[in-house]
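*Asks:* Pasting a predicted model and its sequence here:
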Amino acid sequence: MSSNIVWHDASISKTERRDKNNHHSFILWFTGLSASGKSSIANALAQELFERGNQTFVLDGDNIRHGLNKDLGFDENSRKENIRRIGEVSKLFVESGQIVLTAFISPYQEDRDTVRALVAEGEFIEVYVKCSVEECERRDPKGLYKKARNEEIKNFTGISAPYEAPENPEIVVDSENFSIEECAQQLIQILSSKNYIK
């Protein structure tokens, strides 16, 4: 890092932004296998939160790779850099007083812990979207598992690359046995009980 870079404090604090929004700001980090339902649950939850008057934004893995991270591949180092960048972007949303929902496979515990360390206590909620690889492969909405099995896709999580399930997630939603709407409502109940949302 250049020695000519100096941090400039913002004129509006995170606390002031939270007070104006009338809710906590934090990261809901959805992790799970491809086709587990991360993006669907995150978007269903974001819609519900928005309708309740909460300031929300969803960062989706595929969408981010169309822009900010389009220069990254899927090897281990690229995956780490992908999550590092998303972590920094998510931190900005927290500072802006918003609720950011991130839907990324993020297969490595170390990388998820690195993002957690970027923000304060209570600002990172790890949501494990639990769904077996067999069920995800049965769903296969994008045809990715089929391509991975045919070795058309290398380093595919759950098939030819590892997925490290969260060791101690704040929340587990079982998307194999419950619907998207049921998982979203479970999250609403938990966040409401913590007084994190309107």
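*Replies:* Sure thing, it's come through.
*Asks:* only C-alpha atoms for contact and neighbour calcs from this point on.
*Replies:* Noted.
*Asks:* Gln186 - how many residues pack around it?
*Replies:* 15 (other Cα atoms under 10 Å).
*Asks:* quick one: the spatially most central residue of the chain from Glu88, how far?
*Replies:* Geometric centre of the chain, nearest residue: Thr102, 2.5 Å, by Cα atoms, centre = their mean. Separation of Thr102 from Glu88 (Cα to Cα, to the nearest Å) stands at 12 Å.
*Asks:* List the buried residues in stretch 144-156.
*Replies:* Leu144, Tyr145, Ala148, Phe156 (16 or more other Cα atoms under 10 Å).
*Asks:* right, and the helix or strand after the biggest helix by length in the chain?
*Replies:* Counting residues, the longest helix in the chain under DSSP state H turns out to be helix 76-95. With elements assigned by DSSP states H and E, the helix or strand that comes after helix 76-95 is strand 99-103.
*Asks:* would you say Gln47 is within a helix?
*Replies:* Yes - secondary structure of Gln47 (DSSP: H, G, I helix; E, B strand; the rest coil): part of a helix.
*Asks:* Against that first model, consider the following:
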Amino acid sequence: MREELHMKGKGGEKVTARSYVLWFTGLSGAGKSTLANEMHAMYQARGLNSYVLDGDRLRSSLNRDLGYTPNDRAENIRRAGEVAKILTEAGVIVMAAFISPYKRDREMIRQMFAAGTFIEVYVQCPLQICEARDPKGLYKLARAGTISDFTGISSEYEAPEHPEVVVTADHMSIPASVDHIVAYLKQRRLLS
């Protein structure tokens, strides 16, 4: 379902958008959640209904029974995709921020959505920069062997081959990244 939303913006102007999912993928510490939250703020400022699905939040609630094995990671992403699909069917624009390290899992999610309503945003950031940021101290624990199956250290991250949008987080500021995504959405007529 590709519902078109017509709403009044903050200034009273007509704003048009379609419901879709922006699927942010990248290493831990790349800036996926930060960017998703900034996009959410932009949609809210325009009077559009949006929601952020964050990997950490889902892992502490709906997906708390899952670990980090390849099968558990696949199930984590499948559940996240199902929630995103339900929300888009309700007319919500969804920002999903998940490492989602495997191509096959991201492709499985893409197949759940109508053509043009799944937008893969690759938040590209070199491992050494993600490690230097390490906001949760996870890379340090992974290097010490305390965390096993950690993406980028002891578990592989398969970079997207053909994402709709690439954000180079080590070269682009958050505002520039948001502008880059918005330009893509306007070009595709997903945002007026």
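*Replies:* Everything's here; your move. Nothing here was measured: the structure is a model prediction, and the numbers come from that model.
*Asks:* what inclination does the longest helix of the first structure have with respect to strand 99-103?
*Replies:* 160 degrees (axes from the mean of the first three to the mean of the last three Cα atoms, to 10 degrees).
*Asks:* quick one, strands of the second structure?
*Replies:* Counting by DSSP state E, the segments of the second structure that form strands are 4-8, 14-18, 21-25, 50-54, 93-97, 118-124, 165-168.
*Asks:* Please report how far the alignment partner in the second structure of Gln98 of the first structure lies from Arg104 of the second structure.
*Replies:* With TM-score structural alignment defining the correspondence, Gln98 of the first structure maps onto Val92 in the second structure. To Arg104 of the second structure, Val92 of the second structure is 25 Å away according to Cα to Cα.
*Asks:* Those two: who's more crowded?
*Replies:* Higher neighbour count among Val92 of the second structure and Arg104: Val92, with 22 against 12, using other Cα under 10 Å.
*Asks:* my guess is that one meets Tyr51, correct?
*Replies:* Yes - with contacts counted by Cα atoms under 8 Å, Val92 of the second structure reaches Tyr51, the gap being 6.9 Å.
*Asks:* Mutual contacts of the two, please.
*Replies:* Common neighbours of Val92 of the second structure and Tyr51, counting by Cα atoms under 8 Å, 6 or more residues apart in numbering, are absent.
*Asks:* residue contacts, the aligned partner of Ser173 of the second structure in the first structure?
*Replies:* When the first structure is aligned by TM-score structural alignment, Ser173 of the second structure is paired with Ser179. Shown in contact with Ser179 of the first structure (Cα under 8 Å, 6+ apart): no residues.
*Asks:* Please report how far the corresponding residue of the second structure for Gln109 of the first structure lies from Pro70 of the second structure.
*Replies:* The equivalent of Gln109 of the first structure in the second structure is Lys103 (alignment by TM-score structural alignment). For Lys103 of the second structure, the distance to Pro70 of the second structure equals 12 Å [Cα to Cα].
*Asks:* can I assume Gly81 of the second structure is in contact with Ile109?
*Replies:* Yes - at 5.5 Å, Gly81 of the second structure counts as touching Ile109 under the criterion of Cα under 8 Å.
*Asks:* If you count surrounding residues, which of those two has more?
*Replies:* Gly81 (24 against 19).
*Asks:* And that one, what's its match in the first structure?
*Replies:* By TM-score structural alignment, Gly81 of the second structure lines up with Gly87.
*Asks:* contacting residues around the residue nearest to that match when sequence neighbours are not counted?
*Replies:* Leaving aside its chain neighbours, Gly87 of the first structure sits nearest to Val115 (5.0 Å; criterion: Cα to Cα, 6 or more residues apart in numbering). Going by Cα under 8 Å, 6+ apart, Val115 of the first structure touches Ile83, Arg84, Gly87, Glu88.
*Asks:* Just the buried residues out of those residues, in ChimeraX syntax.
*Replies:* Buried members of those, defined by 16+ other Cα under 10 Å, are picked up in ChimeraX with:
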select :83,84,87
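*Asks:* Sounds good, over and out.
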